[in-house]
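**Student:** Sequence and predicted structure, then a few things I'm wondering about:
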Amino acid sequence: MNVNSAVKSLVHYAQKNNMIEKDDEIWAINSLCEALGLDSFEDCEAEDKPLEEILDCMLNYAVENGLCEDSVVYRDLFDTKLMGILTPRPSKVRADFNSLYEKSPEFATDYYYKLSQDSNYIRRYRIANDVKWITKTEYGDIDITINLSKPEKDPKAIAAALKMKAASYPKCLLCKENEGYAGRVNHPARQNHRIIPMTLGGDDFFMQYSPYVYYNEHCIVFNGEHTPMKIDKSAFEKLLDFVEKFPHYFIGSNADLPIVGGSILTHEHFQGGRYEFAMAKAPVETELKFNGFDDIDAGIVKWPMSVIRLSGENKQRLVELSDKILTSWRSYTDEEQFIYSETDGEPHNTITPIARMRNGKFEMDLVLRNNITTEECPLGFYHPHPEYHHIKRENIGLIEVMGLAVLPSRLKTEMADLAKAMLNGEDIRNNEKLAPHYEWSKMIKAKYEINEKNIDDIIKEEIGIVFTSILEQCGVYSRDEFGKKGFIKFAKSVK
């Protein structure tokens, strides 16, 4: 494929996926030629090739002709520019979305999700590289993923970013000003990025999809203003407003304190999508009653973390009870259970809320969180403990709370190398990369008869078990009778 063929093929691709019309063909060819520094174009037959193959040809041409440096960051900046030429304008996307929404919210999100992939905002070929599996546990099927779709910056781009002046536009990766932004080496290009406006809780919000889609139709819903994360009564209103508009989606928020936040705390945003996590499938194991809220079903969920589930037909009543529980939890201390609302003036208690529609009723899961630290656990007591840092030491945020482990990319090579070492009987204590897995590998070898056929599955199974144990560590109440007693004590304290 030469550059002329690539241009024609990309225009054909855009027509086939309803990004441009047949009448746009000559304009689209000329616009792409301009971006590639081509003074003329030799007409040819379009080739029906995968998008990444077409773009790769154009990127190679750009590199060879000094238009782009040959590194992943610069290539991403350049191919996003090319796709931005062909992506429908925001007004068109919003008009089409709203027109489809009138017929069905699902029609609207189906269109928008497909466009986000067709425009290469969501890079399908990178998502396909993610490693995924399921581990069966007493709490249900836990999803595990080693995420490989986010490319690592190369040394050249890192060096260039260090020399750049600090920029304040856009203020962060979630700001509405990212729509159509050209990007730079320390900020991704977004010419092919389109956002959908909506009103939640009386405030202006926008919806987009995550470019790294950890699960099906993984969307981000963010405030139109660059305002900090805050879990309060208005947050519950916004979440329930969203699921009322899009009843086929769930939506939740990361907590608003460090350690238990796991996300950008400087910009209010939520995450949702069309996926049923293990936590959503988990049953209520202990019923709860809250005074004055007999119309709301409530209970403790059978889940490794500490979750109160509320369900009812009246949206405002759910908001009021959620707010009462949050207010009580913010100031709640139970020294026997090692729960402190604050130490030295630093607040510790907050909530990770998740909303959905189920059988025509509003449902809200309130996950109790606490970010206290100790000498033994300086990164957080209700956080992955040091013995599990060889698998995961990062914060446990909303997605993981619901039962999907997002594990670091290093694990893919580490697990392959560890499997070989275990099969060969190697002593890994002097291996810098594998030494942190030493005690864990000893346990695995004692537990199983390992061989070449089963070692990979055994390692995956044990990673799932570790993640489940991490979730139990992050629960503020233990999963035994002592913890259950403390949990019920808190629920009775809510006035």
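**Tutor:** Now that the structure is in, tell me what you want to look at.
**Student:** use CA for all of it now, contacts and neighbours both
**Tutor:** OK.
**Student:** what about residue 321, how many neighbours?
**Tutor:** Number of residues near residue 321 (other CA atoms under 10 Å) recorded here: 21.
**Student:** make that residue 52, sorry
**Tutor:** 15.
**Student:** secondary structure class for the nearest residue to it once chain neighbours are set aside?
**Tutor:** Closest residue to residue 52 apart from its sequence neighbours, by CA to CA, 6 or more residues apart in numbering: residue 125 at 7.3 Å. Classification of residue 125 by DSSP: H, G, I helix; E, B strand; the rest coil places it in helix.
**Student:** How much space separates residue 125 from residue 426?
**Tutor:** As judged by CA to CA, to the nearest Å, residue 125 and residue 426 stand 36 Å apart.
**Student:** Just to check, residue 450 is in contact with residue 423?
**Tutor:** Yes - using CA atoms under 8 Å, residue 450 is in contact with residue 423, at 7.4 Å.
**Student:** burial count for the residue nearest to residue 52?
**Tutor:** Summarising burial for residue 125: neighbours were counted as other CA under 10 Å, giving 13.
**Student:** measure it to residue 373 for me?
**Tutor:** 40 Å.
**Student:** what does residue 79 give?
**Tutor:** From residue 79 to residue 373 the distance is 44 Å (CA to CA).
**Student:** of the two, who's got more company?
**Tutor:** Under the criterion of other CA under 10 Å, the comparison of residue 79 against residue 373 puts residue 79 first, with 21 against 16.
**Student:** Kindly confirm my reading that the more buried one is in a helix.
**Tutor:** Yes - using three-state DSSP, the assignment for residue 79 is a helix.
**Student:** and it, what does it touch?
**Tutor:** 55, 59 (CA atoms under 8 Å, 6 or more residues apart in numbering).
**Student:** Grab the nearest non-local neighbour of residue 229.
**Tutor:** With CA to CA, 6+ apart as the criterion, residue 229 has its nearest non-adjacent residue at 4.1 Å, and that residue is residue 268.
**Student:** wait, the one you found sits on residue 226?
**Tutor:** Yes - in terms of CA under 8 Å, residue 268 counts as a neighbour of residue 226; the distance is 7.3 Å.
**Student:** And here is the other one:
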Amino acid sequence: MIFQYIHQLITQALTTQLIELEDEMYARNQVLSLLHLPEYKETEAAVNMDMDIPDLLESIVDYACEQGIIEDLFDEKEIFSSKIMNCFIARPSSVNQFFYEKYQQDPHEATRYFYELSKNSNYIQMKRIRQNIEYKAATEYGDLDITINLSKPEKDPKSIELERAIQKSDYPKCLLCIENEGYAGRVGHPARSNHRMIRVNLVEENWYLQYSPYVYYNEHCIVLSEKHTDMKISPATFARLLSFVEQFPHYFLGSNADIPIVGGSILSHEHYQGGNYQFAMAKAEDDWTFTMENFPEVDCAVVKWPMSVIRLRSKDVEVLVEAGAHILANWKNYSDEMVGILAKTGATPHNTITPIARKNGDLFELDLVLRNNRTSEEHPLGVFHPHADVHHIKKENIGLIEVMGLAVLPARLKTEIEEVEKFILGRDDAQVADYHVSWAEELKARYQAVVDNDNVEAIVREEVGKKFLRVLEDAGVFKRDEEGAAGFLRFIKSL
């Protein structure tokens, strides 16, 4: 069967244009070498064998484990799988050359080529991603995207034990560093043999475009700095984001905030996230408009969104950057105790911005989401962070993706929500987690007259969407009530 799998993998690589006919023999011999096979036995494809690349890779990796070529450990299997796919991918220089040849015709075609390459090479883990639960939840602010993240595989106990025991290495320094391109991987660091990056110039600096291995939306990309430097929101950030969308007008690009609690999961390497997708926040209407004296060319608005968002529009990128810099400088030092906003505690700063850039017709748009990471005795994880009563659904940081309206929820919720559904239906076998009990009882009381087997899933999904909306409202620095609106107006007047 191993020769059947190799034959099929080569056929799939040809079909998906990972390789050309002239590459067939070379790719086959590279795979044979990895499998310690001294020869190839010609074989006809099995009539009933209709496997795609991820399934074929699993079968080949299983063979390698059976033959003792690798150990049956998660990290070793990932490394071996990545090495096999590397036999079918061009070197970075060739990938970049082909990308920019397509870019000359149409930027959209260039990114489409690179996205398909990243999926077909199994760098983007589409088979695992398809396990995610995804749906939309209607709200007054538009349809929020809800994702229960099931794509990240569980490591076996032996792999976890090895990871703890192994000597730590600082190469690559982090998961985003450019040294990851083509890196084989090791226990505790993901396999990247099949990883490629596109070189992009942003404001005369070298940046790198790649896709997330576990995409949350269409063409979910990461744009990372050549240098391993800490995240920092500055006027230069706005200039880079706008430079990128000027070059790739079908993409948005945004940055996580640069301080803990309101920042992303990786603050040690400057990077942005974008893609070819329109979130609910991008579709949100203007709540009210205003002007700034020094920037008459910029249209300014407060966005109708549960978090506090200022949207700037202009045809002139440079003016947009200056207007954004003016707001950032003012916000960093802004306090309003009437609504709980303190710029600093001693020398520790609390205020920053989550920025997002996009091109909308002839206009460039720069969304500035106002953030504050202050904590208190009542809210030790963050005053403008999901509060305790929604932690049973979402407790983690609210980063860029959540800010725009996509909930990335933990895998535990899949089975936990199924138990809540059983409870609402009145089933005796329901085993509701302690932290869901009060929520489950509330839902049962509210829906017991109308709930049945056919609608219970939809009801609970809608209620999870409402919880995520609450998460966003908690993260908003100016609440959407009379007091919050007055506070937002005071800040706008300060500009």
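**Tutor:** Done, it's in. It should be emphasised that the depicted structure is a prediction, and the values quoted were computed from it without experimental measurement.
**Student:** Show me the strands in the stretch 251-400 of structure 1, by range?
**Tutor:** 269-273, 284-288, 297-301, 307-312, 342-343, 346-347, 349-358, 361-370 (DSSP state E, counting those that start in this stretch).
**Student:** These: which one's closest to residue 236 of structure 1?
**Tutor:** Nearest of the strands of the stretch 251-400 of structure 1 to residue 236 of structure 1, taken as CA to CA: strand 349-358 at 7.7 Å.
**Student:** residue range for the closest one in structure 2?
**Tutor:** Residues 351-360 of structure 2 are the counterpart of strand 349-358 of structure 1, counting by TM-score structural alignment.
**Student:** What of stretch 167-177 of structure 1?
**Tutor:** With TM-score structural alignment as the criterion, stretch 167-177 of structure 1 aligns to 169-179.
**Student:** What lies in contact with the matching stretch?
**Tutor:** 180, 189, 208, 224, 226-228, 268-269.
**Student:** Take those residues and keep only those in strands.
**Tutor:** Counted as lying in strands by DSSP state E, out of the contacts of stretch 169-179 of structure 2, are 208, 224.
**Student:** Among the contacts of stretch 169-179 of structure 2, name the buried ones.
**Tutor:** Buried members of the contacts of stretch 169-179 of structure 2, scored by 16 or more other CA atoms under 10 Å, are 180, 189, 208, 224, 226, 228, 269.
**Student:** and residue 448 of structure 1, what does it touch?
**Tutor:** Contacts of residue 448 of structure 1 (CA under 8 Å, 6+ apart): none.
**Student:** roughly how far apart are it and residue 286 of structure 1?
**Tutor:** Applying CA to CA, the value for residue 448 of structure 1 to residue 286 of structure 1 is 36 Å.
**Student:** do the same with residue 489 of structure 1
**Tutor:** 13 Å.
**Student:** cool, and residue 364 of structure 1?
**Tutor:** 16 Å.
**Student:** For the two, work out which one has more neighbours and name it.
**Tutor:** Between residue 364 of structure 1 and residue 286, counted using other CA under 10 Å, the more crowded position is residue 364 (28 against 13).
**Student:** Name the nearest residue to the more buried one, sequence neighbours excluded.
**Tutor:** Residue nearest to residue 364 of structure 1 in three dimensions, not counting chain neighbours: residue 355, with 4.5 Å by CA to CA, 6+ apart.
**Student:** ok now do the one you found, which residues does it touch?
**Tutor:** Contacts for residue 355 of structure 1 (CA under 8 Å, 6+ apart) come out as 239-240, 243, 250-252, 362-365.
**Student:** ok, now residue 316 of structure 2?
**Tutor:** Contact partners of residue 316 of structure 2, counting by CA under 8 Å, 6+ apart, are residue 364.
**Student:** Quick one: map it onto structure 1.
**Tutor:** Here residue 316 of structure 2 is matched to residue 314 in structure 1, going by TM-score structural alignment.
**Student:** before we move on, what about residue 82 of structure 2?
**Tutor:** Under the alignment (TM-score structural alignment), residue 82 of structure 2 maps onto residue 80.
**Student:** Can you tell me how far its match is from residue 338 of structure 1?
**Tutor:** Distance from residue 80 of structure 1 to residue 338 of structure 1, counting by CA to CA: 50 Å.
**Student:** Which of those two has more residues huddled nearby?
**Tutor:** Shown here are residue 80 of structure 1 and residue 338; by other CA under 10 Å, residue 80 has more neighbours (24 against 12).
**Student:** After superposing, tell me the mean distance of the lengthiest helix in structure 2 to structure 1.
**Tutor:** Secondary structure of structure 2 per DSSP state H: the longest helix is helix 456-475. Overlaying structure 1 shows helix 456-475 of structure 2 at a mean distance of 0.6 Å from the equivalent residues (mean CA distance after the TM-score superposition for structure 1).
**Student:** Give the other helices and strands that that helix contacts.
**Tutor:** Counting contacts by 3 or more CA pairs under 8 Å, 6 or more residues apart in numbering; DSSP states H and E, helix 456-475 of structure 2 is packed against strand 133-139, helix 413-424.
**Student:** The alignment partner in structure 1 of residue 97 of structure 2 sits in which helix or strand?
**Tutor:** In structure 1, residue 97 of structure 2 lines up with residue 95, judged by TM-score structural alignment. In this structure, residue 95 of structure 1 sits in helix 90-103 according to DSSP states H and E.
**Student:** That helix vs structure 2, average distance?
**Tutor:** Looks like 0.5 Å for helix 90-103 of structure 1 (mean CA distance after the TM-score superposition for structure 1).
**Student:** Pull the distance from the helix or strand following that helix to the chain's centre.
**Tutor:** Using DSSP H and E, the helix or strand that directly follows helix 90-103 of structure 1 along the chain is helix 105-118. Counting by CA atoms, centre = their mean, to the nearest Å, helix 105-118 of structure 1 is centred 18 Å from the centre of its parent chain.
**Student:** what's the answer for stretch 190-198 of structure 1, then?
**Tutor:** 17 Å.
**Student:** do the same with stretch 8-27 of structure 1
**Tutor:** 32 Å.
**Student:** Compute the first-to-last residue distance for that stretch.
**Tutor:** One end of stretch 8-27 of structure 1 sits 12 Å from the other (CA to CA).
**Student:** likewise stretch 246-260 of structure 2?
**Tutor:** OK, stretch 246-260 of structure 2 end separation, CA to CA: 30 Å.
**Student:** try stretch 299-306 of structure 1
**Tutor:** Termini of stretch 299-306 of structure 1 sit 11 Å apart (CA to CA).
**Student:** Stretch 330-341 of structure 2 maps to which residues in structure 1?
**Tutor:** Under TM-score structural alignment, stretch 330-341 of structure 2 corresponds to residues 328-339 of structure 1.
**Student:** Run through who's touching that stretch.
**Tutor:** Here stretch 328-339 of structure 1 has contacts from 340-342, 347-350, 368, 370, 476-477, 483, 486, 490, 493-495, using CA under 8 Å, 6+ apart.
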